[in-house]
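Peer 1: Would you be able to build a 3D model of this:
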Amino acid sequence: MKKVRIDFAPPGLRRALFRAPHAWSAIAAALVLVVPLATSALHYREELREHERRVEQVEARTRAEAPRPKAPPAPVPAAQAGAVNAAVLQLNLPWRGLHDAVQAATPPTVALLALEPDAKKRSLRITAEAKGSDDMIAYVEALQRLDWFDAVALARHEINEQDPNRPIRFQVDAQWRAAP
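Peer 2: Sure, this is the predicted structure:
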């Protein structure tokens, strides 16, 4: 016959643990699982603190290296601004268009010696030589017919006596249009 345990005491946790043999093995298994879990949690917490410390260092370094707001630039003196504007005007000179227009109007009987543009006045001084006065006048008239120029005028002329061919050296002033 089997042994019968008769116990009239009220049931409690301590009594249940004492009486159940499997309860001790469940507690031991729980302890075996809790210990590695606790060490992993502590290790993760240390890594998290180290990561936060590195992030703070990087943010501090970034704040230190960040460009500081610059002071507003000093006003440019009027003389310097004028010089810069004159240089910009000279650089924005329509060289190709002027050259092409003058070259298109220049006949083979006229030799171009110099082109002197003045961007501020939108004027061009042309120095050239021609074999005769008729060629010179024809050249000035050809320049006047070009759409590039508003006003074309013969500024001066002279005969080169030292040259055996006696060419006429002359200067023409031409005002070019703002938008050809």
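
Peer 1: going forward, measure contacts between C-alpha atoms and count neighbours the same way
Peer 2: Will do.

Peer 1: And what about the residue nearest in space to the middle of the chain, helix, strand or coil?
Peer 2: The residue lying closest to the centre of the chain (C-alpha atoms, centre = their mean) is Pro67, at 18.0 Å. The three-state label given to Pro67 by DSSP: H, G, I helix; E, B strand; the rest coil is coil.

Peer 1: now swap in Pro73 and tell me
Peer 2: Pro73 - assigned by three-state DSSP - is coil.

Peer 1: Would you check how far apart it and Asn85 are?
Peer 2: With the distance defined as C-alpha to C-alpha, to the nearest Å, Pro73 ends up 18 Å from Asn85.

Peer 1: tell me the contacts of the closest residue to Val110 other than its chain neighbours?
Peer 2: Closest residue in space to Val110, ignoring its immediate chain neighbours: Ala130 at 4.6 Å, by C-alpha to C-alpha, 6 or more residues apart in numbering. Ala130 sits next to 109-111, 136, 167-169 when contact means C-alpha atoms under 8 Å, 6 or more residues apart in numbering.

Peer 1: Now show me the structure for the sequence below, then we'll compare the two:
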Amino acid sequence: MSIRIDFSRTRRHTPWPWLVALALAGWAAWLGLQYRDTQAELLRVRGESARVAAAQARRAQAAHPEPIRVAPERVRAINAAIGQLNVPWLDLTEALEAVRPEGITLLAMQPDATHSTLLIVAEADRAEMLADYAQALAARPPFRRYTPVKQNQVTALGKPRLQLSFELEWAS
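Peer 2: You can find the predicted model right below:
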């Protein structure tokens, strides 16, 4: 009986290294396809984002149009009108009525807000009454001083009366 010993290695063909290589190649191919799909999706999202941003910009521009240019003289006229509306009527009328004696009739009040003056036209029987009234107003806040403008003699109901126009300056 003889035993035969073979020291050379026998070659067996095992398929597992090839299967591992094939699996790795398939996995790499799948990763490549996923990368391509992700890049395509990224490009689509960026394009959509740009379209949305452009639409928002158009809506914002439509919502906020260019400011209207107004001529300087029109701005001055608007500011003057607003100034006339901001006349402190309550203070002025309270001061006018507080010192008005019997026998004096207020015919007109015309404010000038730009100069803080009030033109008063008053009527009375005597000039001294009108002068005293104007001086009393100038001494009472919110007024500071008065300036006589015009004096007329008028006839009302067959009776001669005196009209005095004067400006009162008020403290702003």
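
Peer 1: Quick TM-score on the pair, please.
Peer 2: The TM-score (TM-score structural alignment, normalised by the length of the second structure) is 0.61; 118 aligned residues with a C-alpha RMSD of 2.3 Å.

Peer 1: Give me the contact list for stretch 144-164 of the first structure.
Peer 2: Contacts of stretch 144-164 of the first structure (C-alpha under 8 Å, 6+ apart): 98, 101, 105, 140, 143, 166-177, 180.

Peer 1: Trace the residue nearest to Val110 of the first structure over to the second structure, please.
Peer 2: When the second structure is aligned by TM-score structural alignment, the residue opposite Ala130 of the first structure is Ala124.

Peer 1: ok, back up a step: buried subset of the contacts of stretch 144-164 of the first structure?
Peer 2: Among the contacts of stretch 144-164 of the first structure, those buried by neighbour count (16 or more other C-alpha atoms under 10 Å) are 98, 101, 105, 140, 143, 167-176.

Peer 1: tell me, which strand in the first structure spans the most residues?
Peer 2: For the first structure, the strand that runs over the most residues, judged by DSSP state E, is strand 149-159.

Peer 1: so whichever helix or strand comes after it aligns onto which residues of the second structure?
Peer 2: Next in sequence after strand 149-159 of the first structure, counting helices and strands by DSSP states H and E, comes strand 168-176. Using TM-score structural alignment, strand 168-176 of the first structure lines up with residues 162-170 of the second structure.

Peer 1: For the counterpart of Leu112 of the first structure in the second structure, which three-state class applies?
Peer 2: Mapped onto the second structure by TM-score structural alignment, Leu112 of the first structure lines up with Leu106. At Leu106 of the second structure the chain is in strand, as set by three-state DSSP.

Peer 1: Skipping adjacent residues, who's closest to Leu106 of the second structure in space?
Peer 2: Ala122 (4.4 Å).

Peer 1: okay, now the one you found: neighbour count?
Peer 2: Number of residues near Ala122 of the second structure (other C-alpha atoms under 10 Å) recorded here: 20.

Peer 1: Determine the three-state secondary structure at it.
Peer 2: strand.

Peer 1: Contacts only, for it.
Peer 2: 104-108, 130, 163-165.

Peer 1: Which of these are conserved in the first structure?
Peer 2: Compared against the first structure with both residues aligned by TM-score structural alignment, their matches' C-alpha atoms under 8 Å, those retain 104-108, 163-165.
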